[in-house]
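In: The sequence and its predicted three-dimensional model are supplied below.
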Amino acid sequence: MASISNPYLSQRFRTLIWSCLDFNLLKTGTFYAERYFYVDQDNHEARHLYATALLRSGQTQSALYLVDLPQETRCSACVELESTVVADEAVLRCRAGVLALKTNLQEKAALHFSRALLLNPLLWEAFEGLCSSGVYPELDELFPPRSKQTKSDDTSISYWYDRKNGPVNTGIGFFSPETHMPGSGSRTWLTQPFRMDSIARESIATNESSLISADNSLVGYGTTHVRALSLPTRTVNLMPSNGRQFDEGGPIMKKARGTKLENYGWKDPLVTSQSNNTVKHPPQRKRPHHRARSNSGGSEMDDDMIAESPNSPSVSSLAQSPRSDTSPAPSNATANQEQMTQEAIEFEAADNYIYELMKMFAKAVQKLARYECQAAIEDLDRLPEEQQKSPLVMVLVGRAQYESNQYQKAERVFDEVRKQDPYRIWDMETYSSLLWQLQRTVKLSFLAQELISIDSRSAQAWIAVGNCFSLQKERTQALTCFRRATQLEPQCAYAYTLSGHECIDDDMEKAISFFQSALRADSRHYNAWYGLGTCYLRMSKLRLAEFHFRKAIEIHPNSAVLLGCVGMVMEKRGRMEQAFGLFDKAVQISSDNVLVRYRRAKLLIGMRRYSAAIEDLKKLRDLVPEEANVVFQLARAYRLKGQTPEAQQILLVARDIAPKDMNKLKKLMDIKKDKEAPEDDDTGGGMEEG
């Protein structure tokens, strides 16, 4: 990757960030603005762009905190943005994907996101949305390696991402306009400011009818122009792990299933009908050249001005002009030519930095979406050091650790995030659930109060308040808060799921209804599948329980808890070997998970494999020394194995831990060697499911 001292890197970041903000791709703009700021935190313009991106994304307090500087160092008023232009197909695809994902149309969303990425692989929202819909493209296909040019090269200077054939030589920068774009007299989207109405963080907050016209085609926001859209012919292998594949015809299943696109019950609204020969194109408007944003507000020329001039020679043609052998000294034209060549090389190095940065983030986010948490953390550790200090990177690390049940590590990371951005609302629902797991009552209460004071209309704040009441066993108030979160954000699957968990002990039918509502909002919310499985397990509907647990495992295959739940179902159905295999796999994934190791130990006792059970229980005693059930089971295993002295010693410890359970202690003392004990020997002290 290029050095952060590259003089053209700032210019490239500015072009990309302003383009995203002007098109209201707020998440992508914020992503790159954060990257730019953490390249050089002393760069005032980078700070200003980051704050602008946060402000447009609705994070007002975070933006104000970022620019809360001494009076003498504050920036002047922002320059008004230029006029609105029509969005191109990549942006329309991205926005259509966001809308489809918002309404839980996973297949439709995946199609739009995948085609948006084919047109422009730097659309962060499209890539993140594609992962959220359960489709994981081949990153080497989506982000092909870009060759690095040197000053001695006399051929192409850089690449432009051609819509049909991928990166091609053009002699201009990656974000520069295409000088020979057929039928286009304006700049391409990456170098021109473009505007559409606001996109919220996870949903479109504008009137949905403005995106879809009466004939089911997509139009640009804020304009009456309708564009005829053509799809790329370049094919990228977008093969998900679940067998779904995308080509130019849309999402299809494996050939063996014989499924066609029409079976999904919808047609692609963005594909222009081949039989329609009366599509009218709006007249092209001449656009004024845009000046580069700067603090001084001066007349600095746009970095792409050279490429926009129809009469100026391209950089590559200049670079290929032969030098006269009879010239005694380099002419001014030759010197200018060398300077332009070197500048083009520097521009390309800046482009490569951003391109490689996006690729590295994409690898980590894709692995996190597949719940390959440790691999995601390793990829994030490979990011440049200055990027690892940014809130987004730390949040991704914290989420990976949370999903891996590494709660203490995740807490430290989220604490650092709060120091970096004390007004951050995004991802705070995960942090509040983390504090709930760690039983941090005071800390969770403080977080909930802060979030409400920052934004009382955010679902994340009310989820934190609900978690706070839940931790204090005030279930009615917790349910009220979770219901408020769903009122503010009707598609918030997590709030429905938390409501279900609150009701599971008191009203099973109501809990099932909440979990089903969560799945209607997001069919890939594995926690809701787990909740339904738990309900059916308690109702002894073992087949239904197994079905829902396995649906959760399809989404989160590396969850020790989910594997343990299926193991419990197999055990209850009498399939001991299958149950042991599942418990064993769960322990291998998470060796410190107390519940699955305890269930495996009990199963080993039932299978009369006492030595292995004793090893598990000794490990558990070190992890949870005050857990009475562990001590009882350890004494039981020793007794059944015939090691009476060890059993008596352990029972003395058990008597001190749970003096009220003397009857169970007596039953354990009466167990003869290699004879199974009664099944009601647990105290119910928390080791059992539920």
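Out: Now that the structure is in, tell me what you want to look at. Numbers count the residues shown, from 1 in each chain.
In: all contacts plus neighbour counts: C-alpha atoms, from now on.
Out: OK.
In: all helices of the stretch 551-690 of the chain, in order?
Out: For the stretch 551-690 of the chain, helices defined by DSSP state H, counting those that start in this stretch occupy the ranges 560-572, 576-589, 594-606, 610-623, 628-641, 644-657, 662-670.
In: Quick one: closest of these to residue 318.
Out: Evaluated over the helices of the stretch 551-690 of the chain, closeness to residue 318 peaks at helix 576-589, with 58.7 Å, by Cα to Cα.
In: and for the closest one, what are the contacting residues?
Out: Contacts of helix 576-589 with the rest of the structure, by Cα atoms under 8 Å, 6 or more residues apart in numbering, involve 558-561, 563-564, 566-571, 593, 596-597, 599-600, 603-604.
In: and residue 574, how many neighbours?
Out: Neighbours of residue 574 under the rule other Cα atoms under 10 Å: 11.
In: Surely residue 596 touches residue 561?
Out: Yes. Contact status for residue 596 versus residue 561: in contact at 6.8 Å, counting by Cα atoms under 8 Å.
In: who has more neighbours, the two?
Out: Using other Cα under 10 Å, the more surrounded residue of residue 596 and residue 561 is residue 596, with 29 against 22.
In: How much space separates the nearest residue to that one once chain neighbours are set aside from residue 381?
Out: Leaving aside its chain neighbours, residue 596 sits nearest to residue 564 (5.5 Å; criterion: Cα to Cα, 6 or more residues apart in numbering). Distance of residue 564 to residue 381, computed by Cα to Cα, to the nearest Å: 30 Å.
In: Structure two is appended below for comparative analysis:
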Amino acid sequence: MTPSIAQPHVIAHFRSLVWQSLDNDMLPTALFAAERLNAYDPKGGDSVHLLGLCLYRDGQYLAAESLTKSWVRHLGCAYIYAQCCLKLGDGRESQGINALETCRRLWSGTSTWNQHSDIDRRSIPDAATVQFLLGRLWNNAGDVKKSVDSYVAALKLNPFAWEAFTGLCDTGILDKSCPFEGLCANDRLGVNLRPNAVFKQSQEMLESLKIPSYPSHLSNIPATIAEESSGLNGLRNSSENLPSDPFSSNGGSGRDRSDLSYNNHPSFFNRLNEGVGSSLEAETPTAQPTGSSSHDLFGGANGVNIADKPPQVRKTRATTAEITTRKLTSRSTREIGNDGKRSAASSQESGPQAPARRSTRLTSKFTSKLGVGTERETRLGTKEREREAKKAKTVGSRSRSLHLTGTSAAAKERQKERERENIEDINMSDAASKPIFAPGHQIDMKKQEAQLFILDLFKKAGAGYFSLSRFRCKEALHALNSLSLSQKDTPWAQSQLGRAYYEMANYIEAEKCFLRVRHLSPVRTRDMEVFSTILWHQRKEVDLSYLAHELVELDRLSPEAWCALGNCFSLQRDHDQALKCFKRATQLNPKLAYAFTLQGHEHVSNEEYEKALASYRSAITADSRHYNAWYGLGKVFEKMGKFDTAEKHFRTASKINPTNAVLVCCVGMVMEKNKDFRGALHQYNIACEMSPTSALSRFKKARTLMLLKSYQPALKELRILKDLAPDEANVHYLLGRLHKLLHDKKSAIKHFTIALNLDPKAGHLIKEAIENLDEDEEDEYSGDAEENRFLDH
């Protein structure tokens, strides 16, 4: 019959079943059990939280949102509700933020990052986790400043929160100095984001490394107290707002007989000592708790009266562990003494040759950890039995009687010595049960070694990710190459290396990295859209077709696979099919900005400029830091003759990626078309300093110098350019025009001929220039429209 009131032990069993199913990815079982639990305990916030969690993991976001919406004052439910708002989007982010802010008092100041293990967890999020979720919600809502503040708060609480670090990098915060230890945000979003300042030991980490030390004679008490307390806490927290997992060794309604919290009961010692015991009587005086009689504490009539009793112990949080320890000590030693009296006669009859039972050995081993009195008695009793055994073998029946007499005398002497030491033991008990935290150098060295190793690993990977997010590709390569060989040879690290080489336009090295990624993880689809673009730039049609085929076979619902297929059609100049593929990719993942950008490129190829503008703007909506989309907008406006608007968008792209020489050149090109040659020359100089081997930068610079009648500097640049790109027809054509202006007809004819051989399609333009060598013209260079199209090409 179902009880009218929900029983805690039934709830605990339900929760244990749900967590076991969730841990083993048995979602249908978890959902079924969670629904039964919610029906059994409809007023329990923890039951609603578990059901909402199951629905969220099953992808039923609307159902989970509807369930937890009215329970936002429960931290677990509010967290699930906020996660659903993030997944569903469409303006729900503000509702999720309000839900988390409503229960701020429940999570503010909490920290459980170091309280998780294979057998224990905290199912309720702590402050760092909630701050990270708030950062994502604020970022999706468009408030970058509050998003940065939340990410920073999460990292301060938990430096191991990698997602918070990557989210902070992806917001595009400015790299400015800040007065707070290298990590804070100000009004201009300037954050001194240095991985060395983020991934370091916090004060909380240092505190967690300290080892509580006890006096030597009670060195084993902390483990006992910890196990007992954990068992009690597991039973106490089996109802509402459990911060830990009920499906753990410390939770649930049932208790394992090997658990110390179960074995502390006096009947446990009675069962162990039944029929056996030591010939000595053990008593350890302890403080008497309120409401306990001397009979209960000291074993009734067999108790030893102590003249100077210790003061009453006040039951406060600080002394709970002390009282527990004293109870445990008194009960165990009392029963050992009682059983020892009962078994004295049988021990004498059986003789010293009788082996000790297993329960006696267990009891002796357990009680040896409880105090100096019982430890000394056990040690002396063992030596006495060994001495008795030796005498029994050599003397016989006569020595047995002498042995019993000697044993009685020794017992009396030890009893007197123990009584003299009782007062000292009582005075030591208060100090013994309070842990004394060791100085800074007395720490758990293995735990410290683990922390430092993981922090150093995160620091190196974080430095690489941060530098790459700022497009400092050389710094990113240096940081990623500093990883150990085993860490470097992983899909994530190789993918980051490939991206860095790709941003540097080093497509050969980038291809090697992504091929290694394919070898390490053949089923990986993440970042494969970048790999397909690398193959597109190298015009490797066969390799690109094979990659697209493999990715589609692996996962037809992967947006990266459709991007690779679209690049394959684009390389074959089938722009309509490419557009269909890119549109499919954006349908599968509306947040994949690169798919919108590729779609815009195809519209430009079809000269559909309005559609291209719409695609680029969609990419910027998905990711405002996607500089490729800003570049695409600039190119479209340049083609439409709106040079001022184009310059604005090129500058925005260059601000996002300040290390890209091509973007700087694009700014110079539109300035050149606006007849601002001095400004254009300045941009080209910057581009040449950024990338000395950039052929485009030097070509544009040489041409601008010719327009400014600086012929000798232009000749110098063109000679360098000829070595960088010896097979470019437009370089030799411009050299011919320059030599003509310098009245060096022989060199002019030479370079015009080379240009004609390299590009026969421009033969009419080159032949016309050769025919006009003998004609006198002004010492000034000004290219016509046809020549400009040829040189730009």
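Out: Received, thanks. Owing to the predicted nature of the structure, the values given are computational and were not obtained by experimental measurement.
In: Mind checking the TM-score on these two?
Out: Their TM-score after superposition, calculated using TM-score structural alignment, normalised by the length of the first structure, is reported as 0.61; 464 aligned residues with a Cα RMSD of 3.9 Å.
In: just the helices of the stretch 551-690 of the first structure: most buried one?
Out: When you average the neighbours per residue for each of the helices of the stretch 551-690 of the first structure (mean count of other Cα atoms under 10 Å), helix 628-641 leads with a mean of 25.
In: relative orientation of that helix and helix 594-606 in degrees?
Out: The directions of helix 628-641 of the first structure and helix 594-606 differ by 20 degrees, with axes from the mean of the first three to the mean of the last three Cα atoms, to 10 degrees as the criterion.
In: what's the matching range in the second structure for helix 628-641 of the first structure?
Out: Counting by TM-score structural alignment, helix 628-641 of the first structure lines up with residues 729-742 of the second structure.
In: Any idea how far that stretch is from the middle of the chain?
Out: Per Cα atoms, centre = their mean, to the nearest Å, the displacement of stretch 729-742 of the second structure from the mean C-alpha position of its chain is 57 Å.
In: Distance check, residue 658 of the first structure against residue 684 of the first structure.
Out: Here residue 658 of the first structure is placed at a distance of 12 Å from residue 684 of the first structure (Cα to Cα).
In: Which one's more surrounded, the two?
Out: residue 658 (18 against 12).
In: was I right about the more buried one contacting residue 627?
Out: No. Counting by Cα under 8 Å, residue 627 is not a contact partner of residue 658 of the first structure; they are 9.1 Å apart.
In: Number of residues surrounding the alignment partner in the second structure of residue 464 of the first structure?
Out: Under the alignment (TM-score structural alignment), residue 464 of the first structure maps onto residue 564 of the second structure. Residue 564 of the second structure has 33 neighbouring residues, counting by other Cα under 10 Å.
In: wait, is residue 564 of the second structure part of a helix?
Out: Yes. Assessed with DSSP: H, G, I helix; E, B strand; the rest coil, residue 564 of the second structure lies in a helix.
In: what residues are up against it?
Out: By Cα under 8 Å, 6+ apart, the residues touching residue 564 of the second structure are 528, 529, 532, 533, 544, 547, 548, 551.
In: Compute the distance between the first one and residue 644 of the second structure, please.
Out: Put plainly, it is residue 528 of the second structure. Taking Cα to Cα, one finds residue 528 of the second structure at 36 Å from residue 644 of the second structure.
In: Of those two, which one has the most company?
Out: Higher neighbour count among residue 528 of the second structure and residue 644: residue 528, with 22 against 17, using other Cα under 10 Å.
In: List the contacts of the more buried one.
Out: Residues counted as contacts of residue 528 of the second structure (Cα under 8 Å, 6+ apart) are 560, 561, 564.
In: same deal with residue 475 of the second structure?
Out: Residue 475 of the second structure makes contacts with 464, 467, 468, as judged by Cα under 8 Å, 6+ apart.
In: By neighbours, which of these wins?
Out: residue 464 (29 neighbours).
In: Which of the helices or strands spans it?
Out: helix 445-469 (DSSP states H and E).
In: which parts of whatever helix or strand comes next after that helix are buried?
Out: From helix 445-469 of the second structure onward toward the C-terminus, using DSSP H and E, the following helix or strand is helix 473-481. For helix 473-481 of the second structure, a neighbour-count test (16 or more other Cα atoms under 10 Å) marks 473, 475, 476, 477, 479, 480, 481 as buried.
In: Equivalent analysis for stretch 483-493 of the second structure, please.
Out: Buried residues in stretch 483-493 of the second structure, counted by 16+ other Cα under 10 Å: 483, 487, 488, 491, 493.
In: now swap in stretch 413-422 of the first structure and tell me
Out: Here stretch 413-422 of the first structure shows 413, 414, 416, 417, 420, 421, 422 as buried, counting by 16+ other Cα under 10 Å.
In: Just tell me the aligned range of it in the second structure.
Out: Using TM-score structural alignment, the residues of the second structure aligned to stretch 413-422 of the first structure are 513-522.
In: starting at the chain centroid, how far to that stretch?
Out: 23 Å.
In: if I pick residue 266 of the second structure, what's in contact with it?
Out: Contacts of residue 266 of the second structure (Cα under 8 Å, 6+ apart): 331, 332, 335.
In: Kindly provide the distance from it to residue 327 of the second structure.
Out: For residue 266 of the second structure, the distance to residue 327 of the second structure - Cα to Cα - is 10 Å.
In: repeat for residue 631 of the second structure
Out: In this view, residue 631 of the second structure and residue 327 of the second structure are 76 Å apart by Cα to Cα.
In: Going by how many neighbours each has, rank those two and give me the top one.
Out: Each of residue 631 of the second structure and residue 327 has its neighbours counted (other Cα under 10 Å); residue 631 has more, 23 against 18.
In: show me what contacts the residue mapped onto residue 499 of the second structure from the first structure?
Out: Matched to the first structure by TM-score structural alignment, residue 499 of the second structure sits across from residue 399. Going by Cα under 8 Å, 6+ apart, residue 399 of the first structure touches 410, 430.
In: Good, wrapping up.
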